[in-house]
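S.K.: Got a predicted structure plus its sequence, pasted below:
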Amino acid sequence: MNTPTLTTHVVAFTPARSLWRSGPLAEVALALHALGEAHPDLLVLDDGSGRVIDLDLRGSADDVLARLAPSAVAEAAPTESAGDADTAGSNAARGRGRPRLGVVPREVTLLPRHWDWLGSQPGGASVVLRRLVEDARRASAEADRARQAVEAAYQAMSTLASHLAGFEEASRALFAHDLAQFTACIAAWPEDLRSHLVRMAQRGLAPADAGT
């Protein structure tokens, strides 16, 4: 899950589920901060993930922005996990000028025959695993995008509309990729909310799905 940044596009809804404002997180946070104690009980959501963003509005505008800015993370030297077949002497094996890949060591549990096969491949286990993962990412990129978009729409809908009539039916239609049925299920919901959720749902539907 990506951490929201100052430029993350967000939406803010009122308790009545009217759209109060949308735009970059920094802009929306400062607008909310400017209202002071008079601000309504708004829900601010990441437009990409559908998740609620909790804003700390204490202090000055600069204080608010400072808390939203992503923390600097020191780059750690890449290491390999102890169970990797090509870990032995990895630092020594890195020749002069060999680029650091920025890899993150985590435990991988495989059967002995898997380790045997990986160890027999050119480049060693880590190189082969990275290549396999990249190939799988490319092959499933479109399906992953659609799945994540539908999950984001459901996350937003659960936060904003779980109390509204038709929520269960709308959820089933969403995961069935039935845009027409989804739109019909939420037809009586507040206009801003309905428009926002339909727009999010459309991100996860292929043209063939949207034609039903």
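M.R.: Structure's in. What do you need?
S.K.: contacts, neighbours, all on C-alpha from now
M.R.: Will do.
S.K.: I'd guessed Val56 sits against Val64; true?
M.R.: I think there's a mix-up here, since residue 56 is Asp and not Val. Yes: contact between Asp56 and Val64 holds when scored by C-alpha atoms under 8 Å: they sit 6.6 Å apart.
S.K.: Give me the more crowded residue out of the two.
M.R.: For Asp56 against Val64, the residue with the higher neighbour count under other C-alpha atoms under 10 Å is Val64, and the figures read 18 against 13.
S.K.: what's that one in contact with, if anything?
M.R.: If you count contacts by C-alpha atoms under 8 Å, 6 or more residues apart in numbering, Val64 has them with Ala29, Leu30, Asp56, Leu57, Arg58.
S.K.: In a helix, it, correct?
M.R.: Yes: when classified by DSSP: H, G, I helix; E, B strand; the rest coil, Val64 is found to be part of a helix.
S.K.: Give me the secondary structure label for Ser171.
M.R.: Under the three-state scheme (three-state DSSP), Ser171 adopts helix.
S.K.: Setting aside sequence neighbours, what's the nearest residue to it?
M.R.: Counting by C-alpha to C-alpha, 6 or more residues apart in numbering, the nearest residue to Ser171 once its immediate chain neighbours are dropped is Tyr154, at 6.9 Å.
S.K.: hold the first one in mind and look at this next one:
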Amino acid sequence: MIPNPDMDCAVFAGDRLIARGAPRAVLPAMKAASEAGEAVLAFDLATGRTVEFDLRGDLETALGRLPQVLPEAKKGPGRPKLGVTAREVTLLPRHWDWLSSQPGGASATLRKMVETALREAEGPDRIRHAREAAYRFITAMAGDLPNYEEATRMLFAGDRTAFEAAVKDWPEGVRDTALGMAELSGRNAHGR
């Protein structure tokens, strides 16, 4: 994964957390550690995926290769583009009858239904994505550490207490990053 300006990164030299923040902020520490002969890894904290920085050349050259924040598009007069995409939807005749009787018609009703479903799924989806990101991170950084398997099981069980116990002996930066990435409710293994 290539860094983008909005990314929140964590950079490790071995198992030590050496920098955290936007790509422009972490690159100097990453480059210095790499030039000192240390193995460095950077992670996108939102996804748990590794981020590939091009560290060739001096610091200014490496910083110059990072993507820049693009200025917002200038807004002119007129109606904004909504980005609507027309696609075919197959429904039974009774579904079409019901949709056509709704205020605003079929399209507006379907859009409202989709927005409602998206809002209702937001919490569970956010938790699932956070756990998947934490899993990617701990697999890369802690796959050989003690209690890795137990930590993974407790991560997906949502048992914060047991997850904390499983990772307590991990190197500080790895442990703290894993705990920060995991969305855990704090319930025990029996769901209470």
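M.R.: Structure received. Predicted model, so just to flag it, every value in this text is computed and none were measured.
S.K.: one step back: let me know how buried the residue nearest to Ser171 of the first structure is, in neighbour terms.
M.R.: Around Tyr154 of the first structure sit 24 other residues, with neighbours defined as other C-alpha under 10 Å.
S.K.: again, but for Ser18 of the first structure
M.R.: Here the number of neighbours of Ser18 of the first structure (other C-alpha under 10 Å) works out to 15.
S.K.: that older thread, what residue of the second structure takes the place of the residue nearest to Ser171 of the first structure?
M.R.: Taking TM-score structural alignment as the alignment basis, one finds that Tyr154 of the first structure is matched in the second structure by Tyr135.
S.K.: so what secondary structure elements neighbour the helix or strand harbouring that match?
M.R.: Tyr135 of the second structure is part of helix 105-142, with elements assigned from DSSP states H and E. Other helices and strands packing on helix 105-142 of the second structure, by 3 or more C-alpha pairs under 8 Å, 6 or more residues apart in numbering; DSSP states H and E, are helix 93-100, helix 148-157, helix 172-181.
S.K.: now those as a markdown table including mean neighbour count and distance to Leu70 of the second structure?
M.R.: Written out in a markdown table, the entries for those read as follows (neighbours: other C-alpha atoms under 10 Å; distance: least, C-alpha to C-alpha, whole Å):
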| stretch | mean neighbour count | distance to Leu70 of the second structure |
| --- | --- | --- |
| helix 93-100 | 12 | 41 |
| helix 148-157 | 19 | 37 |
| helix 172-181 | 18 | 28 |
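S.K.: I'd like to know which of the ones you listed lies nearest to Asp44 of the second structure.
M.R.: When these are compared by C-alpha to C-alpha, helix 172-181 sits nearest Asp44 of the second structure, at 10.4 Å.
S.K.: average distance between the closest one and the first structure?
M.R.: On superposition with the first structure, the average gap between helix 172-181 of the second structure and its aligned counterparts reaches 1.8 Å (mean C-alpha distance after the TM-score superposition for the first structure).
S.K.: any idea whether the residue in the second structure that Ala165 of the first structure lines up against is helix, strand or coil?
M.R.: The equivalent of Ala165 of the first structure in the second structure is Pro146 (alignment by TM-score structural alignment). Following three-state DSSP, we place Pro146 of the second structure in the coil state.
S.K.: which residues does Pro146 of the second structure contact?
M.R.: For Pro146 of the second structure, the contacting residues are Asp169, Trp170, by C-alpha under 8 Å, 6+ apart.
S.K.: surely the residue nearest to Ser171 of the first structure meets Arg172?
M.R.: No: under the criterion of C-alpha under 8 Å, Tyr154 of the first structure makes no contact with Arg172, lying 10.0 Å away.
S.K.: quick revisit: the match of Tyr154 of the first structure reaches Thr152, doesn't it?
M.R.: Yes: applying C-alpha under 8 Å as the test, Tyr135 of the second structure and Thr152 come out as touching, 6.8 Å apart.
S.K.: circling back: so who does the match of Tyr154 of the first structure touch?
M.R.: Listed by C-alpha under 8 Å, 6+ apart, the contact partners of Tyr135 of the second structure are Gly48, Thr152, Leu155.
S.K.: what would these look like in TSV with distance to Ala32 of the second structure?
M.R.: Below are these laid out as TSV (distance: C-alpha to C-alpha, whole Å):
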residue	distance to Ala32 of the second structure
Gly48	23
Thr152	32
Leu155	33
